[in-house]
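Participant: okay, predicted coordinates and the sequence, questions at the end:
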Amino acid sequence: MRHTFLCVLLLTLLDTLLYCGHAQDAVLTTDPYWSPLFTGESVTFICDMKEGGVTDWDYKFNKDGGEFTPYNIDQRYTLNSLSPGHSGEYQCCGSHKRSRQTKCSKIVTLTVSASDKPKATLTSGPTTIPVGGRVTLTCSVEPSAGWKYEWFRRSTDTSEVQAINDGGNGVISVSQGGIYWCIGGRGRRGEPVYYTDHSDPVTIEIIISNKTVVTRQHNWPQIFRGEKITLTCEVQGGEDTEWKYEWRKPRSSTHWTDNKYWTFTASESSSGDYMCRSRLRDDSYSSQSGCLSVRTTESVLDVRMGQTFLSVLLLTLTSVFLYCGHAQDAVLTTNPYWSPLFIGESVTFTCDMKEGGDTDWDYKFNRSDQQVLAYETQVYRLNRLSTNDSGEYQCCGRHRISNDTKCSNTVSLTVSDKPRATLTSGPTTIPVGGRVTLTCSVEPSAGWKYEWFKRSTDTSEYQVRTNDGENRFISVSQAGIYRCRGGRGGRGESVYYTYHSDPVTIEIIISNKAVVTRQHNWPQIFRGENITLTCEVQGGEDTEWIYGWKSPWSSIQWTNNKNWTFTVYVPRGGDYNCKGRRRDDSYSSTEWSKAITFSVSFVVLYTCT
């Protein structure tokens, strides 16, 4: 008997809304987003499947190509108390609970610094506050982002620490003397703050307006060896204030005392400069100084008594206020004070002799022990810096009357190539009604203020208006292409700008919902028939849209037509979805629609004999 089997190929169209297995890649993000992280911090990985609800998927996380956590229902995975061993490349994958289709995210690199817990760095330009002035202190933690800063002050006379509340700023301006230090802290809401180690302390002193004068008790023109001299440290305008006094003589110094008088016995070694300094008894960092010059001369009185010569040493005390040649070292400062500087910037060196008036001295400047400016003014300016200007700088002063000289500390100047700003963003897609934060930075350096720019494919770039602050962070709710740059300087000088950052594209999800529908509701479709899908944007009937389509056999394709017609054949079974984008805005679109799925089955025709 011969049996014949007729097998018919049937294409069944299932008009069931399922989630697209590969409609859009999963997205893995970290909270916080900055890098590097440090030992002891925490990070949370968040896996967004971009399709369906959070509970429709099981999730797993991979590290360096291997499974890190098995599939489970948690979309988030937190690593607490990070260590360098947690550094690596992370990826998440999702498995749909009904269709069992899977998709994975791109790789995200996590870097946990192998160095110890970071230490904040406190920098200051001058450390002495002039009368009525202020100095600027800067706290930083490099290289990293997301820090807010806390400031502290104390004095040597008390262990009590004063916290300075300035809103977390890295730069503060102070008018009080004292010992300052800072720390950086960062973290997420509801979690303990991660703190750096404290910075090294910086001592700030303040010059008060009272003038200190050294006077002599007796006005004898000559004093003999062995006689006593009494000097008095007078603070003009401070008669009703309690003071402490410090005396310095040519080859030694004394400790601070409550006594404004100093009595000593005249000898051959008494010649030299005498200086006193006063400070408020309840403030170790407010002071003023004055000095008196004492000169000894040997006058020999010959009294001939046979072969005997009587030599009498006469001590002449000159009650003239001269400038103490070595009472205090000169100080070299730079404006601006930050480091490094960059090619094209300018810097001004100022030499402060700490004695007398500015015009009482001639000044010279050295770089790496080579003279760059002969004895002239106290200010030396370098315009349009180059890397050749890097080096160790020092200034020296020569007094025009006494010819005494003294030199300053050395100041290092580093000049680097022009920098490029760095723009970072956590997520680059703004959810409905949400915002994203962009961060601009120039590392390693300080003193920058940031400018932001935005454009689209249809409009030219324009500057985003921000406040008058540093503007390192901005929060945006508009889509577009963003760039930033850093600038510093100004106030009578041109602003020095970095190169622009690389652009970052921000997209926005609008609230309209896209839905895929099918033109005919046939339960079965045969090979060669046409299917028409329609992308409807709910609530957007009066808006002109461009439509994006995803299918198993093609990548995203954009069209002005909301209808998509294609011919059915076997490989074209699978998931289809769409989204709408406003025609006048390339960066505002709906979320991808839920999918309509075509399930293909076979019945094979063959004959058995």
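Facilitator: Thanks, I have it.

Participant: from here on, just use CA atoms for contacts and neighbour counts.
Facilitator: Will do.

Participant: surely residue 47 meets residue 28?
Facilitator: Yes - Residue 47 lies in contact with residue 28 (Cα atoms under 8 Å); the separation is 4.7 Å.

Participant: so residue 288 is in contact with residue 212, correct?
Facilitator: Yes - look at residue 288 against residue 212 with Cα under 8 Å: they come within range, at 6.1 Å.

Participant: for residue 279, give me its contacts.
Facilitator: Each residue near residue 279 by Cα atoms under 8 Å, 6 or more residues apart in numbering is listed here: 243, 244, 245, 285, 286, 287, 288.

Participant: what's the helix or strand for the last one?
Facilitator: Under the assignment given by DSSP states H and E, the secondary-structure element containing residue 288 is strand 286-294.

Participant: for residue 548, helix, strand, or coil?
Facilitator: Put simply, residue 548 is strand when judged by DSSP: H, G, I helix; E, B strand; the rest coil.

Participant: below is structure B, check it against A:
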Amino acid sequence: MWKDTNNRVCCMICISLVSHFGQKSGPTIIPVGGRVTLSCSVDDSDGWKYDWFRRTSNSNEAQLIQYFYLCLSVSTSVSVTLQPDWSQVFSGEKITVRCEIQGGGDTEWDYEWKTPQSTSHQTHVNYWTLSVSESSSGNYMCRGRNRRDSYSSTQWSKTITLTVSEKPKPQLSADDRDIPVGGSVTLSCSVNPSSGWKYYWYRGDQSSELLIRHDDVFNSSGKISVSQEGQYWCRGGRGEPVYYSQYSQSVRINRLVTVSNRVVVTLHPNWSEIYHGEMITVRCEIQGGDTEWEYEWETTSSIKPSNPKEFRISSASSSHSGNYRCKGRKKNAQHETTEWSDFIELTVNNSKSNLHSFISNKLNLMFHITLKCEVEHPSAGWRFYWYKTVPKLSDRLYRYELLPGSDSGTEEDSYMVHGQTHTAGYVCRAGRGEPVFYTEHSKPTFVWSGGQFVPLILSFHLYLPVICL
């Protein structure tokens, strides 16, 4: 027996090595997969506690082993659980923190805790219930200590982290703010994260009685259909006793009143067919009175208009093709609305072919030539432009000179050339709208003169040009 540097009484230890199968083995041999039992005693004395040391072949110093902490660790498993096990906990909720030990036989345990508020907290029961606050956030771990042998304990459990947030506020939304005649709207209430929440509905103000008391509504997905106008609220609740969220923001639901004003959709210009690149305006017109309106549109086209009175398309394309309708809502009485207008169809033609002209061999006794221009798929609004071809000797091409009176185009699709006495070529094209949308030029058509004039009617057939998109 001796004293160490810390003034502790040390003794010579009698060690017996026993195999896992209860047989004595050599003093330095541990069987494969087995273990040995070490015994330490001080003769003729009571009240001793024992420190254990271990020295390996790589070290000359003995290392202290806190063996009484480890003696039960092989056969026990320790964990901390939260009940309820929500993914997120909110300030004011009641949570039970429990220390669970599996294994250890019929050992009676005391429990030691490490919490955000304390590095050492001991209880005789394996749980406690607390009303959490944001200061409760942090790491929790526990271990068991043998009640009969205070020096025997399990290992510490793995850490479990508790995150506490401030009381949540639900989000309330409506698929529409207006109840149609004979219909209803759907309200949706949600608290995120959504684990375990039931939803409670109110109409009027926050002090109103519950709108619906049926449990199947409380257990729903947070949706409810309403057909009465009014101010609506909701809140969530979960747990036992019920923990309530804050109230949501309110949503005002109105019952629509239909006014008698007639609504129509018009196209400007009102041509039966629109070509790629043309300008067009789709207009909502409400007839009767001097009321100020807000406008709402529905369309089957891929481009949706916003809510002004008219939808101006600066360059039409196939994406604008579709049916359009609109309705109006009074600015000073949002619950008063018109019926929907009838649909009007807008068709944008992207298919255009090259312009073409041809000569009709119709003789004329007068010394003049009649030029005639035709547009494929005739439609309203076209004016016709007439040109004489002038050769460009440098590149064997032509330039076009407007014929007299053709600067602004002509409403007539024919043009008469007087006093033709020599060979010449002619082309035409058509245009409409503001700014002017033009077809391609026709192919040049020539009148040949060999000393005698041959009067002709030249007929140009125009096709709209192909645009590859």
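Facilitator: Sure thing, it's come through. Keep in mind that this is a model prediction, so the values were computed, not measured.

Participant: need the TM-score between these chains.
Facilitator: After superposition, the two chains reach a TM-score (TM-score structural alignment, normalised by the length of the second structure) of 0.41; 227 aligned residues with a Cα RMSD of 4.2 Å.

Participant: ok so, going back, give me the common contacts of residue 288 and residue 212 of the first structure.
Facilitator: Common neighbours of residue 288 of the first structure and residue 212, using Cα under 8 Å, 6+ apart, are 277, 278.

Participant: please say which of those two ends up with more neighbours.
Facilitator: Legend: neighbour count by other Cα atoms under 10 Å for residue 288 of the first structure and residue 212, higher for residue 212 (22 against 19).

Participant: got the contact list for that one?
Facilitator: 233, 234, 235, 236, 276, 277, 278, 288, 289, 290.

Participant: can you redo those residues as CSV with distance to residue 474 of the first structure?
Facilitator: Formatted as CSV, the contacts of residue 212 of the first structure follow (distance: Cα to Cα, whole Å):
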residue, distance to residue 474 of the first structure
233, 56
234, 55
235, 52
236, 52
276, 53
277, 49
278, 49
288, 45
289, 48
290, 52
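
Participant: which one of these is nearest to residue 5 of the first structure?
Facilitator: residue 288 (113.4 Å; Cα to Cα).

Participant: tell me where the stretch 451-600 of the first structure has strands.
Facilitator: For the stretch 451-600 of the first structure, applying DSSP state E, counting those that start in this stretch gives strands covering 462-464, 473-476, 480-489, 495-497, 504-509, 513-518, 530-538, 545-551, 554-559, 563-567, 574-582, 588-589, 595-598.

Participant: which of the contacts of residue 212 of the first structure tops the neighbour count?
Facilitator: residue 278 (29 neighbours).

Participant: can you tell me the closest non-neighbouring residue to it?
Facilitator: residue 245 (4.6 Å; Cα to Cα, 6 or more residues apart in numbering).

Participant: state the distance from that neighbour to residue 228 of the first structure.
Facilitator: Using Cα to Cα, to the nearest Å, residue 245 of the first structure is found at 20 Å from residue 228 of the first structure.

Participant: of those two, which one has the most company?
Facilitator: Per other Cα under 10 Å, whichever of residue 245 of the first structure and residue 228 has more neighbours is residue 245, with 25 against 12.

Participant: my read: that one touches residue 276, true?
Facilitator: Yes - with contact defined as Cα under 8 Å, residue 245 of the first structure and residue 276 form a contacting pair (6.7 Å).

Participant: which residues do the two both contact?
Facilitator: Both residue 245 of the first structure and residue 276 are contacted by residue 233, under the criterion Cα under 8 Å, 6+ apart.

Participant: returning to that earlier point: which of the contacts of residue 279 of the first structure sits closest to residue 535 of the first structure?
Facilitator: Of all those, residue 285 has the smallest distance to residue 535 of the first structure: 74.4 Å, by Cα to Cα.

Participant: what is the burial count for residue 44 of the first structure?
Facilitator: Residues within reach of residue 44 of the first structure, counting by other Cα under 10 Å, total 15.

Participant: with residue 182 of the first structure instead?
Facilitator: Neighbour tally, residue 182 of the first structure, other Cα under 10 Å: 27.

Participant: mind listing what the residue lying closest to it once chain neighbours are set aside touches?
Facilitator: Closest residue to residue 182 of the first structure apart from its sequence neighbours, by Cα to Cα, 6+ apart: residue 151 at 4.5 Å. Counting by Cα under 8 Å, 6+ apart, residue 151 of the first structure makes contact with 163, 164, 165, 180, 181, 182, 183.

Participant: just to revisit the earlier point, check whether the residue nearest to residue 278 of the first structure sits in a helix, strand or coil.
Facilitator: Per three-state DSSP, residue 245 of the first structure ends up strand.

Participant: what about it, distance to residue 438 of the first structure?
Facilitator: 54 Å.

Participant: what do you get for residue 58 of the first structure?
Facilitator: Residue 58 of the first structure is 31 Å from residue 438 of the first structure, where distance means Cα to Cα.
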